[in-house]
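Undergrad: only geometry, no sequence info:
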């Protein structure tokens, strides 16, 4: 996640995105229900919360039914973590781009590396049925496809498997 021997871009793509992920939980579908004092309290304007609920539905649809080695993902089960992943990578990318030596290839590559996992199919199936996190491969591959910089960095084209049309790129914040 972090190393003094890594570039700042790699550290933003690793620990930076994870820290931002955790902070963004304050505003995911669970955290959004609590006010600044930590009390269960409706504090959003109705129109803002309705717009956020639409974004939640889009996030559910983005992951729901995506096939993995262990079976299809359950978009409803993993929505809060997916919102946090998208918020985390987006915030970390924004911060990384402020660095004079930013290397977006290193940033996105580190993001993918932190989700590497080696596990039996049975273990993956168990996680798929009860873990609130998306399967590792989906965490690595789906959030970047919502970011324009990913397409520019890797020259992703319409014919590439990771291509998502601009109008389908989900922006939570």
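TA: That came through fine. From a predicted model like this one, the values you see are computed outputs, not experimental measurements. Numbering: from 1, shown residues only.
Undergrad: hey, let's count contacts and neighbours off CA atoms from now on
TA: OK.
Undergrad: what about residue 80, which helix or strand?
TA: Assigned by DSSP states H and E, residue 80 belongs to helix 79-96.
Undergrad: what's that helix packed up against?
TA: Under the contact criterion of 3 or more Cα pairs under 8 Å, 6 or more residues apart in numbering; DSSP states H and E, helix 79-96 touches helix 17-24, helix 46-63, helix 104-114.
Undergrad: tabulate these (CSV), appending mean neighbour count and distance to residue 143.
TA: Output for the helices and strands packed on helix 79-96, formatted as CSV (neighbours: other Cα atoms under 10 Å; distance: least, Cα to Cα, whole Å):
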stretch, mean neighbour count, distance to residue 143
helix 17-24, 20, 11
helix 46-63, 16, 10
helix 104-114, 20, 10
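Undergrad: one more structure, for comparison:
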């Protein structure tokens, strides 16, 4: 399994990066380095964060499903973490490549040998969100879940990823 580092970084690496990103979002800003309740953001930082967060809210609110639109306000924290997770894990993977002979020891995935390791990273990311959901389940998710539906966790993050557009 360690031989397909591109897929591992794209999968579990993104999940780890997602969780780390929460430490620096609107919720994480409420706790200091020791975990004490304390807002450590300046007014200027908060203003910039809210401006950028609004872009994410607007983007995800535009995603339509068969049963309704994504609630960008409800899902903003998780969407920001998804975007951050992709970015941070990709940077970590690139760092691994740099420190490991350009990634030459990476194996090619059988049947997909023509894909680059960077492309496999994004396939690994997309793969973790494969799911089947009923319309009833989707409707419930849109109303109650702070996570966007799986396909929009992929689409939204990759639309915002310059490294994805370079890889493909």
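TA: Alright, I've got the coordinates. Bear in mind the structure is a predicted one, so any value in this text is a computation, not a measurement.
Undergrad: quick one on the thing from earlier: nearest to residue 146 of structure 1 among the helices and strands packed on helix 79-96 of structure 1 would be which one?
TA: The closest approach between residue 146 of structure 1 and any of these, judged by Cα to Cα, belongs to helix 46-63 at 10.4 Å.
Undergrad: what's the neighbour count on the counterpart of residue 87 of structure 1 in structure 2?
TA: In structure 2, the position corresponding to residue 87 of structure 1 is occupied by residue 84, as judged by TM-score structural alignment. Taking other Cα atoms under 10 Å as the neighbour definition, residue 84 of structure 2 ends up with a count of 24.
Undergrad: contacting residues around residue 84 of structure 2?
TA: Residue 84 of structure 2 makes contact with 17-18, 21 under the criterion Cα atoms under 8 Å, 6 or more residues apart in numbering.
Undergrad: just the closest of those to residue 151 of structure 2, please.
TA: Distance from residue 151 of structure 2 was checked for each of these by Cα to Cα. The minimum falls on residue 18, at 16.4 Å.
Undergrad: ok, the closest residue to that closest one other than its chain neighbours to residue 28 of structure 2 distance?
TA: Of all residues beyond its chain neighbours, the one nearest residue 18 of structure 2 is residue 85 (3.9 Å), with distances taken as Cα to Cα, 6 or more residues apart in numbering. Summarising the geometry, the distance separating residue 85 of structure 2 from residue 28 of structure 2, computed by Cα to Cα, to the nearest Å, is 15 Å.
Undergrad: what range in structure 2 matches the one helix or strand residue 127 of structure 1 maps to?
TA: Element membership of residue 127 of structure 1 [criterion: DSSP H and E] is helix 121-130. On the basis of TM-score structural alignment, helix 121-130 of structure 1 is assigned to residues 135-144 in structure 2.
Undergrad: by how much does the matching stretch deviate from structure 1 on average?
TA: Taken over the aligned residues, the distance from stretch 135-144 of structure 2 to structure 1 averages 0.8 Å (mean Cα distance after the TM-score superposition for structure 1).
Undergrad: how far is that stretch from where the chain is centred?
TA: Relative to the mean C-alpha coordinate of its chain, stretch 135-144 of structure 2 is positioned 21 Å out (Cα atoms, centre = their mean, to the nearest Å).
Undergrad: and for stretch 122-132 of structure 1?
TA: Stretch 122-132 of structure 1 sits 19 Å away from the centroid of its parent chain (Cα atoms, centre = their mean).
Undergrad: who's in contact with it?
TA: When contacts are taken as Cα under 8 Å, 6+ apart, the neighbours of stretch 122-132 of structure 1 outside the stretch itself are 69-71, 73-74, 77-81, 134-135.
Undergrad: element containing whatever residue of structure 2 lines up with residue 36 of structure 1, please.
TA: Under the alignment defined by TM-score structural alignment, residue 36 of structure 1 corresponds to residue 33 in structure 2. Taking DSSP H and E as the criterion, no element holds residue 33 of structure 2; it sits outside all helices and strands.
Undergrad: measure how buried residue 33 of structure 2 is and give me the count.
TA: The burial metric for residue 33 of structure 2, expressed as a neighbour count using other Cα under 10 Å, is 11.
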